[in-house]
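S.K.: I'll drop the sequence and a predicted model, then ask my questions.
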Amino acid sequence: MPETIYLTHILFLLAAAVLTVPIFQRLGLGSMLGYLSAGAIIGPWGFGFINQVEEIRHIAEFGVVFLLFIIGIELNFTRLLAMKRMVLGLGLSQLIATGSILAGLALLLGMPKDTAIIIGFGFALSSTAFGLQTLTEKNELGSVTGRTSFSILLLQDLAVVPLLTLVSFLAHDISIAGSGGLAFLQGFLVIAAVILAGRFILTPALRLVAASHNAEVFIAAAVLVVLGTAWLMESVGLSMALGAFLAGLILADSHYRHQIVADIQPFRGLLLGLFFMSVGMSVDFSLLIQKPLLIAGLVGTLLMVKIIVILCVCKIARINNGTSIRVSMLLSQSGEFGFVLFGLAVTVGLMDMALFQMLTLIIAMSMVSAPFMAIAGEHIERRLRKRKKQTSFDGNITQPKGEHFIILVGFGRVGKRVAKILDAGSVPYLALDNDPHLVTKGQADGFPVIYGDASRYDVLNAMGAARASAIVVTIDKVMVVERLVHIIRSRYPKTPIYARGRDKDHCEKLHKAGATIPVSETLEASLKLGGAALAVSGVSDKEAANLIDEFREVYYETLSGS
């Protein structure tokens, strides 16, 4: 009988997702709102097909775990350390400011001091699942919006453990509070042990599993790594999501990272969808019907406070207006860890069940608003970009004379080498980069490089792109290059575009986006190595050159489809 009930629940969940999510995506509202609506329809306050919301939510939390693992594996420790200023600056400022303001408002509404503190900081935590999923769907994790949002969300995840400990202290639970220092020491030791095990044990273990050539066993090993690390973190009072993120960071430089990501993605997608559905199921429509104005006012106040605080923090960090507004609206909701924090407060007696249900409803409704806020933020950012005639680039650009000059987009190592080659050939050019440090250094070295954003028409137009003989894109960021090529091609349909590609798959995407010739890094490196190998093997220079030219010609012909 129980097995039949579980099977029925699974069927209802799958059917609701399959029927609802494609409709919302077709309407341009995103998959998350579709999952939320599906959960509300089949949940206890909809048709009542599923009533065990807590059981569903506990399982669905693994979606957030797998999401953090994927994010971690796409980063690495070097990139994370480079973000420490944003994480500690933006994240900590937002958490303290938002938590303090919301706690003050709770005090004004008559809440006891301890309860008000818990409410303030519980609401200050945004939804990691919503924020990262939205950015992932739009391929914007590497953008300024993505890095800023991720920095704030990461600090919030790191703050979950201290906040849970704070709840225990406020409840005067001597057995827990007295061991707070020991818990932190245990957490530190476990994290150190996980990092050491990952460096010296995990990769050899995965090598042995891969050697078995059994795909199912490798998938099981990948899931074991994620869940095992998450369990270790939870056993010492840390969050499972943080443990999964740490596991991802450890494997970020592994040879098996791409296969692991491919194996984990289906679990992440299904469980994350289930998480969003569980949020939709948890909306108590009876309480919403009884006190609609109160709930609407509280949710509106929460959203407004978080938007204002995050906007101010971003502006202090000198982030542009459009990005600041978009990040503040993207992270304006409260998140999944609020459920955990308030649940612990009920357990230790700092909050009664009626207040807990009210706070849970506010979190759920703020999460329901999240897709709409994200869409609105993106729309506002787009409008600001169109309206504002920024002059962050040098408006008094001295364009090269004549019709035959090159525009060079990106002035990193590759861009600078191309510039030197053009100089050697006495070919006029003008370089562009959005990194002030590279621009300053390039100008000091005598190169004609200016600061600006190549995705903006006014910048390219001021550089004389309409009469350039070619535009060369040397940026090494995969998604950024593809987007730039598409934008440049749409504005200058007849101008040749030569773009730097990562590999053959990336070059094919660049060709479809409009690149005249995408140049593969891996191909050119392999041709150089192959040529050296031919030379040392006694093949004549002429024959080796012919072989390499033939190989190159066939390679690029496959891209153009000829």
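M.R.: Now that the structure is in, tell me what you want to look at.
S.K.: Every contact and neighbour count from this point should use C-alpha atoms.
M.R.: Noted.
S.K.: Helices of the stretch 301-450 of the chain, start to end?
M.R.: Applying DSSP state H, counting those that start in this stretch to the stretch 301-450 of the chain gives helices spanning 321-330, 336-347, 353-387, 413-424, 436-444.
S.K.: Can you say which of those helices is nearest to residue 263?
M.R.: helix 336-347 (25.2 Å; C-alpha to C-alpha).
S.K.: Give me the neighbour count for residue 2.
M.R.: 7 (other C-alpha atoms under 10 Å).
S.K.: do residue 543 as well
M.R.: Residue 543 is flanked by 12 other residues according to other C-alpha under 10 Å.
S.K.: One more: the one 10 residues further on?
M.R.: Here the count is done by other C-alpha under 10 Å, and residue 553 has 11 residues near it.
S.K.: pretty sure it is in a helix, no?
M.R.: Yes - according to DSSP: H, G, I helix; E, B strand; the rest coil, residue 553 belongs to a helix.
S.K.: so how far is residue 432 from it?
M.R.: According to C-alpha to C-alpha, to the nearest Å, residue 553 stands 30 Å off from residue 432.
S.K.: before we move on, the earlier item: redo the helices of the stretch 301-450 of the chain as a markdown table? Include distance to residue 140.
M.R.: Shown next, in a markdown table, are the helices of the stretch 301-450 of the chain (distance: least, C-alpha to C-alpha, whole Å):
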| stretch | distance to residue 140 |
| --- | --- |
| helix 321-330 | 12 |
| helix 336-347 | 22 |
| helix 353-387 | 12 |
| helix 413-424 | 24 |
| helix 436-444 | 22 |
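S.K.: try this one side by side with the last:
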Amino acid sequence: MHSALELTLLLLGAAVLGVVIFRMLHLPPMLGYLAVGILIGPHGFGMASDNQTTHALAEFGVVFLMFSIGLEFSLPKLVAMRRTVFGLGMAQVLCTIGAAMVFGWLTAALLPQMVDISWRAAFALGGALAMSSTAIVSKMLTERLELETPHGRQIIGILLFQDLAVVPLLILVPALAKDSSNLPATLAWAGFKAAIVLLLLLVIGQKLMRNWFHIVVKRRSQELFMLNLLLITLGAAWITSAPACRS
């Protein structure tokens, strides 16, 4: 069993090596990260075992991944592109989830001995397949000078809706895993929590954080700015992981 420091060094070293190799092959660095994770993970060579330390590091990774997605999110851009976001973007997410649920139903009906997938599992699978990385895709569009092209704007609109859909999905999927005897009430409560979280993040959170960061920036301290970023990022993760948000 590795210590937290040893596991961190292992992951960083493997990530650097993977990115270097994939860069030499003229492939995206993200493929290097994925390949490294598969190889050193518990289902590969087992260098990073499935334990509490690994889970803690994974949670930190998810937190900062969501933070990087938040950096790409812009409320004014969302308003300006509302037709694309709530038209094309919503259609993409709903169609993907719907296709996954239909596929799950068909496979369970045609191959009952081989496939046993519930509609809840199919919904979760569809939600996962409907998501993509805003940071990665927008970077690729920028590198190809396609960000301001018509198809580039449509892609960004879809990505913006996916960013919005992440929060409800993260709340709805755990709710679906609970006892089905009181499913409507559970889903209603999950939907209410999702609406509250979005309201806090998009309306109240932006105003408060904008004013607070203006105060921080006036101090002209890079250390203070970085500490505030860490505090707010990890604090938001801690608040949303509270029992009231998860139950």
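M.R.: That came through, no problem. Small disclaimer: the values here were computed from a predicted structure and weren't measured.
S.K.: Send over the TM-score of the superposed chains.
M.R.: For this chain pair, the superposition-based TM-score is 0.74 by TM-score structural alignment, normalised by the length of the second structure; 230 aligned residues with a C-alpha RMSD of 3.4 Å.
S.K.: Quick one, which of the helices of the stretch 301-450 of the first structure gets closest to residue 460 of the first structure.
M.R.: helix 353-387 (14.9 Å).
S.K.: For the residue opposite residue 86 of the second structure in the first structure once aligned, which residues are in contact?
M.R.: In the first structure, the residue paired with residue 86 of the second structure according to TM-score structural alignment is residue 88. Residue 88 of the first structure makes contact with residue 155, according to C-alpha atoms under 8 Å, 6 or more residues apart in numbering.
S.K.: I'd like the distance between residue 88 of the first structure and residue 148 of the first structure.
M.R.: Counting by C-alpha to C-alpha - residue 88 of the first structure and residue 148 of the first structure are separated by 11 Å.
S.K.: List the contacts of the residue most central in space within the second structure.
M.R.: For the second structure, residue 66 is the residue whose C-alpha lies nearest the centre (C-alpha atoms, centre = their mean; 5.4 Å). Not one residue lies near residue 66 of the second structure by C-alpha under 8 Å, 6+ apart.
S.K.: so what corresponds to it in the first structure?
M.R.: That one, residue 66 of the second structure, aligns with residue 65 by TM-score structural alignment.
S.K.: Distance of that match relative to residue 250 of the first structure?
M.R.: Where residue 250 of the first structure is concerned, residue 65 of the first structure sits at a distance of 15 Å (C-alpha to C-alpha).
S.K.: Near the closest residue to residue 491 of the first structure other than its chain neighbours, how many residues? Count them for me, please.
M.R.: Nearest non-adjacent residue to residue 491 of the first structure, counting by C-alpha to C-alpha, 6 or more residues apart in numbering: residue 457, 7.7 Å away. Number of residues near residue 457 of the first structure (other C-alpha under 10 Å) recorded here: 15.
S.K.: just residue 182 of the second structure next, same as before
M.R.: Neighbours around residue 182 of the second structure, by other C-alpha under 10 Å: 9.
S.K.: mind listing what it touches?
M.R.: If you count contacts by C-alpha under 8 Å, 6+ apart, residue 182 of the second structure has none.
S.K.: How about the secondary structure of it?
M.R.: Assignment for residue 182 of the second structure (three-state DSSP): helix.
S.K.: Pretty sure residue 498 of the first structure sits in a strand.
M.R.: Yes - assessed by three-state DSSP, residue 498 of the first structure belongs to a strand.
S.K.: What is the equivalent residue in the second structure for it?
M.R.: So, by TM-score structural alignment, residue 498 of the first structure is left unmatched.
S.K.: rewinding a little: and the residue nearest to residue 491 of the first structure, how far is that from residue 94 of the first structure?
M.R.: Counting by C-alpha to C-alpha, the gap from residue 457 of the first structure to residue 94 of the first structure is 34 Å.
S.K.: before we move on, what about residue 34 of the first structure?
M.R.: The spacing between residue 34 of the first structure and residue 94 of the first structure, counted by C-alpha to C-alpha, is 29 Å.
S.K.: Check the offset of the lengthiest helix in the second structure from the chain's centre.
M.R.: If you go by DSSP state H, the second structure has its longest helix at helix 150-176. Distance of helix 150-176 of the second structure from the chain centroid (C-alpha atoms, centre = their mean, to the nearest Å) equals 9 Å.
S.K.: so where do the strands sit in the second structure?
M.R.: Here the second structure has no strands by DSSP state E.
S.K.: Show me where it has its helices.
M.R.: 4-24, 29-40, 52-72, 75-80, 82-83, 90-110, 119-130, 134-143, 150-176, 183-199, 206-218, 222-240, 243-246.
S.K.: In a markdown table: those helices, plus distance to residue 46 of the second structure.
M.R.: Formatted as a markdown table, the helices of the second structure follow (distance: least, C-alpha to C-alpha, whole Å):
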| stretch | distance to residue 46 of the second structure |
| --- | --- |
| helix 4-24 | 12 |
| helix 29-40 | 6 |
| helix 52-72 | 12 |
| helix 75-80 | 42 |
| helix 82-83 | 46 |
| helix 90-110 | 31 |
| helix 119-130 | 25 |
| helix 134-143 | 28 |
| helix 150-176 | 28 |
| helix 183-199 | 36 |
| helix 206-218 | 42 |
| helix 222-240 | 28 |
| helix 243-246 | 31 |
